[in-house]
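[1] take this sequence and fold it.
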Amino acid sequence: MSPRHILLLGGTTEARELAAALAAHPGVRVTTSLAGRVSRPGAVAGDVRVGGFGGADGLAAWLRAEEVDTVVDATHPFAASITANAVRAARITGVPAVVLRRPGWRPESGDRWHEAASLAEAAALLPDLGHRVLLTTGRLGLAAFAHLDGQRFVVRCVEPPEPPMPPHTEVLLARGPFTVPGETELLRDHRIDVLVTKDSGGAATAPKLTAARRLGLPVVVVRRPALPEGVEAVPDVRDVLERLGLDDRTV
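    Below you'll find the model as predicted:
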């Protein structure tokens, strides 16, 4: 009997945890697909493929050719096009699909959040909020801020960004998890007066929000894109395993 084949669209901490949990089951074959945007991804259990599929139709063809039993989308909450293609490919082929999304952040007492629907909207808010900006929205999408010559940016990302980017920019290369003392020191050392972030959720990068709260700094939070119509995400690895009828053998 062939093993149950699960395609895991990965790239997140949760995806690596799920791959390890799935690989622990002898009757399960897990293939993790990575977009290839990060040159040194962490180790992943099971099979790994790198690169795109060629849209929803290409993914549907791959699901059929590789006899995939279930597709799990555990990509970044802002990987909207990948999620849309995964859902469409699953519907084309009839392969069951599960979407894993870590819960988003929620403001707490003392937070000075300003929500934005896009990076462009976030950029439009900055002239009224501060001069020195810590930008933690990733290395892609900096073009939305490139016209702002009245602000000075500290851009933190995992890998070097490419232009266009704001004219007054300092790049910090770092990978989480971060700590509240470390984030507080960063904000103070660079005299940051406004933080910009995507609502990525999770604990690894949340300390910057606590640090900003304690220092009384405003935070521009870019809201997540909506999930495809009719799709409801599950919040963690255990929920995915439950949907698949499997136990978590990594605990």
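
[2] from here on, just use CA atoms for contacts and neighbour counts.
    Fine.

[3] for Pro177, which non-adjacent residue is spatially closest?
    Nearest residue to Pro177 in three dimensions, chain neighbours excluded: Ala204, at 4.1 Å (CA to CA, 6 or more residues apart in numbering).

[4] what's the spacing between that neighbour and Thr179?
    To Thr179, Ala204 is 8 Å away according to CA to CA, to the nearest Å.

[5] ok, those two, which is more surrounded?
    Set Ala204 next to Thr179 and count neighbours by other CA atoms under 10 Å: Thr179 wins out with 17 against 14.

[6] from Pro41, how far out is that one?
    Relative to Pro41, and taking CA to CA, Thr179 is found at 22 Å.

[7] need the longest helix for the chain.
    The single longest helix within the chain, with elements called by DSSP state H, is helix 80-93.

[8] alongside the first, I'd like the structure of this one:
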Amino acid sequence: MSPHVLILGGTTEARRLAAALTARPGVRVTTSLAGRVARPEALAGQVRTGGFGGPEGLAAWLRRHRVDALVDATHPFAATITANAARAAAATATPAVILRRPGWQAGPGDHWHPVASLAEAADVLPDLGHRVLLTTGRLGLAAFAHLRDLHFVARSVERPEPPLPPDTHVVLARGPFTTAGERALLREHRIDVLVTKDSGGAATAAKLTAARELALPVVVVRRPPLPEGAQTVPDVPAVLERLGLAGA
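    Predicted coordinates:
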């Protein structure tokens, strides 16, 4: 019987993994999307959309569809999904691995302020600047809604829903971004502080280079902890190696 791999997707790495796995003869691939993006990019293999109903629902899906391996390739901040996947894999004895691109690292000339949450980011902002570029995604802006004395430029792929800070300008854009483009954005809006999650990867890292060049402070929200005992790999080749498909 062909091995069935379930990918919990929504990231560039998940899309690349789906393409790599479907290119292997005899491998069946299903990618699951949360459904938060209205027009997701095309994916190789089968695609399902929507939640599973918690860890119990995911465990039932793994059994019903005879999944041989589970790859959590969700966003580094999708902590609930990652926790549910770990519990479901353990309950069904399904081999599981977490695909996580490495986080960003501060370098010479960076002025980073690491925080543990969006709420903590909101707490430190008034002491760092008054014109803020928010690149934390459209779902977390409520954490900043009480900040009435700051001007926000909120960038996201799709329009965020309220509550938003009262003085907010929304920019709709999808990466990858260039350093020149990010530098121009920061200057155009006279940004004096950047807020980002430690998503990692190259697609959105240019803003950090631009902030360094302009000597801007950057509030960086740290990644949530992974489930105890989680097995992580940094890229698609490492997943293929773990699944025994590197040379297939």
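
[9] list the buried residues of stretch 94-102 of structure 2.
    Buried residues in stretch 94-102 of structure 2, defined by neighbour count with 16 or more other CA atoms under 10 Å: Thr94, Pro95, Ala96, Val97, Ile98, Leu99, Arg100, Arg101.

[10] can you check stretch 190-199 of structure 2 too?
    Ile191, Asp192, Val193, Leu194, Val195, Thr196, Lys197, Asp198, Ser199.

[11] which part of structure 1 lines up with that stretch?
    Mapped onto structure 1 using TM-score structural alignment, stretch 190-199 of structure 2 covers residues 191-200.

[12] can you pull out the residues in contact with that stretch?
    76-78, 104-105, 122, 126, 129-137, 187, 212, 217-224 (CA atoms under 8 Å, 6 or more residues apart in numbering).

[13] what about the strands in structure 2?
    With DSSP state E as the criterion, structure 2 has strands at 4-8, 28-33, 46-49, 69-72, 96-99, 111-115, 131-135, 151-156, 168-172, 193-197, 217-221, 232-233.

[14] can you pull the contacts of the residue nearest in space to the middle of structure 2?
    Closest to where the C-alpha atoms of structure 2 average out (CA atoms, centre = their mean) is His75, at 2.8 Å. Shown in contact with His75 of structure 2 (CA under 8 Å, 6+ apart): Gly10, Thr11, Arg100, Ser199.

[15] helices along the stretch 151-251 of structure 1, start to end?
    Shown for the stretch 151-251 of structure 1, the helices assigned by DSSP state H, counting those that start in this stretch span residues 180-189, 207-215, 237-244.

[16] please name the nearest non-neighbouring residue to Pro166 of structure 2.
    Arg148 is the one closest to Pro166 of structure 2 (CA to CA, 6+ apart), at 6.1 Å.

[17] counterpart of the one you found in structure 1?
    Counting by TM-score structural alignment, Arg148 of structure 2 corresponds to Asp149 in structure 1.

[18] residues near its match, how many?
    Using other CA under 10 Å as the criterion, Asp149 of structure 1 is surrounded by 14 other residues.

[19] check whether Thr178 of structure 2 really touches Ala202, as I assumed.
    No - taking contacts as CA atoms under 8 Å, Thr178 of structure 2 lies outside contact range of Ala202: 9.8 Å.

[20] so what's Arg4 of structure 1 closest to, chain neighbours aside?
    In space, Arg4 of structure 1 is closest to Val28, 4.7 Å off (CA to CA, 6+ apart).

[21] actually, Arg49 of structure 1.
    Counting by CA to CA, 6+ apart, the residue nearest Arg49 of structure 1 is Ser33, at 4.9 Å.

[22] Arg249 of structure 1: neighbour count?
    Neighbours around Arg249 of structure 1, by other CA under 10 Å: 11.

[23] gap between it and Leu18 of structure 1?
    The value you get for Arg249 of structure 1 to Leu18 of structure 1, if CA to CA is used, is 11 Å.

[24] with Glu17 of structure 1 as the reference, measure out to the closest residue to Gly27 of structure 1 other than its chain neighbours.
    Distances taken as CA to CA, 6+ apart put Pro3 closest to Gly27 of structure 1, at 4.9 Å, once the chain neighbours are dropped. Counting by CA to CA, the gap from Pro3 of structure 1 to Glu17 of structure 1 is 20 Å.

[25] also Gly110 of structure 1?
    33 Å.

[26] who's more crowded, these two?
    Each of Gly110 of structure 1 and Glu17 has its neighbours counted (other CA under 10 Å); Glu17 has more, 16 against 13.

[27] mind checking how far the closest residue in space to that one that isn't next to it in sequence is from Pro225 of structure 1?
    Counting by CA to CA, 6+ apart, Glu17 of structure 1 lies nearest to Val237, which is 7.2 Å off, once chain neighbours are set aside. Counting by CA to CA, the gap from Val237 of structure 1 to Pro225 of structure 1 is 21 Å.
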